[in-house]
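Q: Structure here, sequence nowhere to be found:
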């Protein structure tokens, strides 16, 4: 028998420590409800669980974001509903005014007052409807397209066009090549992907202007087609003996702007050239200001702002990074008109030379940027949805029908007092403009409704199901099985009591040595 070391007591003490530790872990798990409270409990399970927790937190925010998107659309759609009601009442007024056989001028004047008030109300709704401080119907929530700043360096002059406006173009023949740096900075804004930007200038139908070309006067009437203008110029110049000619370059075409697609803020969307390699596409340059995009005719007309430009530029193609693939080397050989025979003349390009070659580098790309409505509707990077809300202001509603843009009479504005389609002037055209506006609003509401029902609400339901499944997975990994853990707790509690009793008994064993010492 030994008294220096009580091995039996040490063994009981070690077992007591083990079961006490296990009992403590059971108490921690039962009291917290988690099987994993620290990395040591289950390192691999902790990694999976934390990843799932991050995904669940992302799902929660994505659900909130989707609800925000639904609320935004509901706000916009509610305002559009009121605009629809106003348009319906405006149409009734126009129909009443069109009944000229039974309506007095005083009644038409009263109808016009109501029409003006309704248009003002539409403008107020469109310019003030907002969600979280962002205007929804004034065109700011939509695609914006800008023309990148452009530099043109001409190494030879082939004629200078002095164009204070499309109503007067004078071409002066030069006899010596001069180097010039012509800087351009132009901009274009689309309020929605499908909008057509139309001629911001030009002659009104029925008016005339005179082109003075090298001393030869040519009279042009508003509403003439490009073909008629070409013929008039060629006829006048041929009679004067001037050796120049007018012709059209139409072998290629530019992709329809109505099909513009979404792009991030750092990328550029090229005007993709679809003609053959040898086909020329002329870009119109003059200083009346503005840009014309004619999706119906497939032409892209580029006007310089405040710069006198003479030249003949060949446009090849630009990639999505904004790189121009072709440097232009062109020879001007006559008077060139750019346009289409079957459309009214949008713009005029005059090129007149004395046998000099023109060499130029032209860089011009279209970039989509900013202010599209984008919602993060998923829990991971890139899981976004973007959409646009069209411009519902009076100047845009029904604008496909109206043409007098210079006078500020686009869209419904042409129906106001003094407008081209005021009730006293042309109630039939007013009806057509209103019908076009109703179609615009209906299409916008249908688009927003489809986005809400088929995209956002569907995504909301899917996120809820996905979150539930992720939470179940995380629970299976991290949560404690209470029944199993209570069983472990009971076992460890009994073992702790037994170990404590045995340790007490083991500590009394050395006392038996005293009987030998008596």
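A: In hand now; what should we look at? Just so it is clear, the model here is predicted, and its values are computed rather than measured.

Q: alpha carbons only for contacts and neighbour counts from here, please
A: Fine.

Q: Run through the helices of the protein in chain order.
A: For the chain, the helices defined by DSSP state H occupy 7-32, 43-98, 105-128, 226-240, 427-450, 457-478, 482-508, 514-517.

Q: closest to residue 373 out of the ones you listed?
A: Relative to residue 373, the nearest member of the helices of the chain by CA to CA is helix 43-98, separated by 9.1 Å.

Q: got the angle between that closest one and helix 105-128?
A: 170 degrees (axes from the mean of the first three to the mean of the last three CA atoms, to 10 degrees).

Q: Against which helices or strands is helix 43-98 packed?
A: If you count contacts as 3 or more CA pairs under 8 Å, 6 or more residues apart in numbering; DSSP states H and E, helix 43-98 packs onto helix 105-128, strand 130-131, strand 373-376, helix 427-450, helix 457-478.

Q: cutoff 6 Å now
A: If contacts are counted by 3 or more CA pairs under 6 Å, 6 or more residues apart in numbering; DSSP states H and E, helix 43-98 sits against helix 105-128, helix 427-450, helix 457-478.

Q: Comparison target below:
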């Protein structure tokens, strides 16, 4: 660009001034950066850099606040754990008192004095659970229990005498008074109804025999001939590929003779409410401990559980109502299926039956026109008090009938309590007498049924017990079994878990569930060292030991959970701190000024400003040269 001399304007001065203005503006910006230490002081400095850095600053602040949340939660956990430590000490003291009261040396008055302390300690547990809080938020009263998982029923042998004979099959524990203990299975054994397809001679040796179908049959099943007029058949093995069974047949059977494993008959004797020894008509019935039998006819239909099998047709059961000799009793539903039904769901409605099979129960479905080969397996899909819906595996154009076990599988562990077994001399034989202490009612009961060596029974609370091989040398030997009932899962929508934001973003929450530690929740509210009605003054204290053990383990499990949560909180806090540090470093790399380079640029710009000022001064002097032409 060239400039000519002009009186009206000074192009050179204007150009110099423009360059000097730019230099001055740059110098001002660099001075501001050096003064603030920041490369970006406004959006004009770096629009995208400012947006990114401000977003990162927001996350840094979020992580810093999240650290505060985590620290507060850790403090709350420490408060809760301290309270639980006190509860643990109290429960340990209660257990110690229960151990003292379990000695028969202690008098009734001594136990009453011990119980006075236990009662006060139980009140203190409830006070702690109701009063412990953090920043006004209750911690141990269940207000923040959240989801509480279900607890399965359990039975545990607490003490078990080693028998003097210490005899039993290799690998067995028949050398102990209690050889085996378990809850009664929830499902009944599947019903099997079929026929042999060959002549079978009577023999005490195992025989392999073909049958119409092995569907639903299991090794160990007991079968009886149709009509229940012959001795029981013990099944040793099942071969589904050849539709054959290996079993002991004490009685000869003709080709086509029906065999089945369900109880079906009438009471041979009247029964009264309570524990009864019952006989059923017939020569043999396939009875087993835990089996559910139904007396379906009015005025008093009910389902009872076989507590002990005394013979081929005799058993022990606890009845709610009185029943007369001749009343029907059976273990299966026998229901018709209309022709043209299946495959798919099919609903059967009962008349007088009120205890249908539960979902998942196996059902034998028999094609009436193709027996004995036409036997199929269905499954109960759902049930009500008067009906059940099952799946039909195929179509039944000419009709069929279904055989389903009675019972909905709710016989196990109805109560918390303790079972005591003691070897006694009846004057006729050596037997075991079984007693039960109900924790909730604080009452004990002793069964009139005496148990023989090696027998299996379920006299109390749905607990099946198999005894060892005791003799007169074991008189006085005892065993204790602790039974705990199942508890259902609890959603607790009105008592949600505590939630805290442990990160910088929405939804980065962690939940802290704090179940109640009341005496009711710990199952110790009704423990007593003073026996209720019954003959054993120490059984209540023995039960208190078992209940205390459960409560202690529950509290320790809760403390372990809190400890694990504390570890998680420490990791959360460390992660928040590290994330904030790294993000702050990122903000610094974007916004902070590189002082060394900026100082160099500032010095250079100052020199440029000084040069520009000098040039502008000289450019302003150019018109004087033009005036010299007029001299």
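A: The structure has been received and is ready for your questions. Since the model is a prediction, treat every value here as computed from it, not as a measurement.

Q: Just the TM-score for the two chains, thanks.
A: The TM-score (TM-score structural alignment, normalised by the length of structure 1) is 0.60; 370 aligned residues with a CA RMSD of 4.5 Å.

Q: picking up where we left off before, point out the most buried one among the helices and strands packed on helix 43-98 of structure 1.
A: Highest mean neighbour count of the helices and strands packed on helix 43-98 of structure 1: helix 427-450, a mean of 20 (counted as mean count of other CA atoms under 10 Å).

Q: quick revisit: can you put the helices of structure 1 in a markdown table and add distance to residue 332 of structure 1?
A: Shown next, in a markdown table, are those (distance: least, CA to CA, whole Å):
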| stretch | distance to residue 332 of structure 1 |
| --- | --- |
| helix 7-32 | 85 |
| helix 43-98 | 52 |
| helix 105-128 | 48 |
| helix 226-240 | 16 |
| helix 427-450 | 43 |
| helix 457-478 | 57 |
| helix 482-508 | 89 |
| helix 514-517 | 128 |
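
Q: Which parts of the stretch 251-400 of structure 2 are strands?
A: 258-260, 264-266, 274-279, 292-295, 302-305, 308-309, 314-319, 328-330, 332-337, 344-349, 362-367, 375-383, 387-392, 400-405 (DSSP state E, counting those that start in this stretch).

Q: between the third one and strand 314-319, how big is the angle?
A: Going back to what we said before, that points to strand 274-279 of structure 2. Inter-element angle recorded for strand 274-279 of structure 2 and strand 314-319: 150 degrees (by the same axes, to 10 degrees).

Q: one step back: for residue 154 of structure 1, find the nearest of the helices of structure 1.
A: Of the helices of structure 1, nearest to residue 154 of structure 1 by CA to CA is helix 226-240, at 26.2 Å.

Q: hang on, the earlier thing: specify the stretch among the strands of the stretch 251-400 of structure 2 that is closest to residue 108 of structure 2.
A: With CA to CA as the criterion, residue 108 of structure 2 lies closest to strand 274-279 of those, at 29.6 Å.

Q: Between the helices of structure 1, which one is closest to residue 164 of structure 1.
A: Nearest to residue 164 of structure 1 among these is helix 226-240; the distance by CA to CA comes to 18.9 Å.

Q: Touching that closest one from outside, list them.
A: Applying CA atoms under 6 Å, 6 or more residues apart in numbering, the contact partners of helix 226-240 of structure 1 are 245-246, 339, 341, 345.
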